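> sequence? don't have it. structure:
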């Protein structure tokens, strides 16, 4: 088991975070318990994070920065820590995503990751394995912060209608997820279209994919796979994906009609329903 004597700050962003937390806490003359009392957590939690046994959260990082007067050191470190929790094959995509000025995404089965609620993301990411589930969910939620940054990318998402009906996490989670999608109805930088079943055969039958464009790097395309993802900056492949995406947008409902469909499915499929005895089932 790791302890504070053999923690190597260069091993990973998480190890560096833990080593810095211990160094600055001790420099302030505080025990783990005393720092925990100040930021309303246990000394045990402080110890787990200092030894890289637990991943810190954003509220924890902000509280530590305030308590130790670090000027935001730990809050700035947190994105690196959380990105390190992503699968290695996904990290190049996450780097490009942070730099993107335009994101085009098609999803055939699940809500696009940047638009997922915490509960929905937990159900999606926990479907195959529960290993480091909390950390993986935190990393996904951290990625969503690009939607609220000062200069957000334009995110245009096409979702298959099947996404609305595939009940992930239960009816309550689905209702909250669809309600979350509706919060983007009037958003300037996020647009959502639904590709209806009536579209029939379409350009997205090969599966979900994303195209990232930025002002200072080549365009970049990513597609999902069973054991990982495939990403490419090959101009011809990106051009081919872009053409497929144009076809999907053309076949999808308008942004306004898509919002109406989401609202209808949310109420009809996931709204309150009476049980046979007349009671209301939430």
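Done, it's in. Computed from a predicted structure; not experimentally measured.
> when you work out contacts or count neighbours from here on, use the C-alpha atoms and nothing else.
Fine.
> so residue 196 makes contact with residue 254?
No: in this structure, residue 196 is not within contact of residue 254 by C-alpha atoms under 8 Å, at 10.8 Å.
> next up, a second structure to put side by side with the first:
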């Protein structure tokens, strides 16, 4: 089971929610498995929620109120948890990413992190003037280990054409990156589409975002700003973002047409 001893309730609304679940559970002498059986979920999910590694659903919050007789406290807290802005949260995001069953992502400016070659990642991080460059490159490459797992998530990537045309000064880096994209052409767990300039203004003109579907716990939307990350686990907001993503997929080139465009850009280098 996940370790609860390191949880800091002041870190975020999600952490506070988890700490309250743990506090009431322990007060009633229930194990995580006991609580999970009453909430019709696994004990592991209870542990993940208690350690802020999964988002609770509204049904989970309502169930806690009934079991602990907390007069709607968890239900009132849940909307704050579901509309969650967390600065400097990317380390935690990678744990969610590694547990997702499917990932849908739209990338407006840069190559999706799970698809970056090491040299492309290094160049991008160097241009961002990040400290500990090699450590950050290594961490990004380590993220990609999930693609090699037997239970790898299903991933659907929509890349704006700008991503493919914004090239490092060294053409060799971009050449290797485009070849890497083409290597996924027939991968059963990966679909790559390109949103061409000819499609006009994209339905997500405000930037990139990811949709993560979890095996247990609430699905959520993840996006980044300057020095911060924004997460939305409210089902209405997830539904709206999913619809926006479907519009992006519909406007994009087919996977085969996208591979053809990538191949043509490769020939230009």
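In hand now; what should we look at? All values derive from a computational prediction rather than experimental measurement.
> distance of the residue nearest to the spatial centre of the first structure from residue 119 of the first structure?
With distances taken as C-alpha atoms, centre = their mean, the first structure has residue 140 as the residue nearest its mean C-alpha position (2.6 Å). Separation of residue 140 of the first structure from residue 119 of the first structure (C-alpha to C-alpha, to the nearest Å): 12 Å.
> could you do residue 62 of the first structure as well?
Applying C-alpha to C-alpha, the value for residue 62 of the first structure to residue 119 of the first structure is 23 Å.
> and if you look at residue 158 of the first structure?
Taken as C-alpha to C-alpha, the span from residue 158 of the first structure to residue 119 of the first structure is 21 Å.
> residue 25 of the first structure too?
Using C-alpha to C-alpha, residue 25 of the first structure is found at 34 Å from residue 119 of the first structure.
> give me the more crowded residue out of these two.
Each of residue 25 of the first structure and residue 119 has its neighbours counted (other C-alpha atoms under 10 Å); residue 25 has more, 20 against 17.
> touching, the more buried one and residue 36? I think so.
No: between residue 25 of the first structure and residue 36 there is no contact, the gap being 10.6 Å when judged by C-alpha under 8 Å.
> which residues of the first structure fall in helices?
Assigned by DSSP state H, the helices in the first structure fall at 13-27, 32-39, 43-50, 58-68, 73-83, 91-99, 118-125, 133-143, 162-165, 171-182, 235-251, 255-270.
> can those helices go into JSON lines with extra columns for distance to residue 212 of the first structure?
Converted to JSON lines, the helices of the first structure look like this (distance: least, C-alpha to C-alpha, whole Å):
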{"stretch": "helix 13-27", "distance to residue 212 of the first structure": "26"}
{"stretch": "helix 32-39", "distance to residue 212 of the first structure": "39"}
{"stretch": "helix 43-50", "distance to residue 212 of the first structure": "34"}
{"stretch": "helix 58-68", "distance to residue 212 of the first structure": "26"}
{"stretch": "helix 73-83", "distance to residue 212 of the first structure": "18"}
{"stretch": "helix 91-99", "distance to residue 212 of the first structure": "7"}
{"stretch": "helix 118-125", "distance to residue 212 of the first structure": "22"}
{"stretch": "helix 133-143", "distance to residue 212 of the first structure": "14"}
{"stretch": "helix 162-165", "distance to residue 212 of the first structure": "22"}
{"stretch": "helix 171-182", "distance to residue 212 of the first structure": "21"}
{"stretch": "helix 235-251", "distance to residue 212 of the first structure": "9"}
{"stretch": "helix 255-270", "distance to residue 212 of the first structure": "21"}
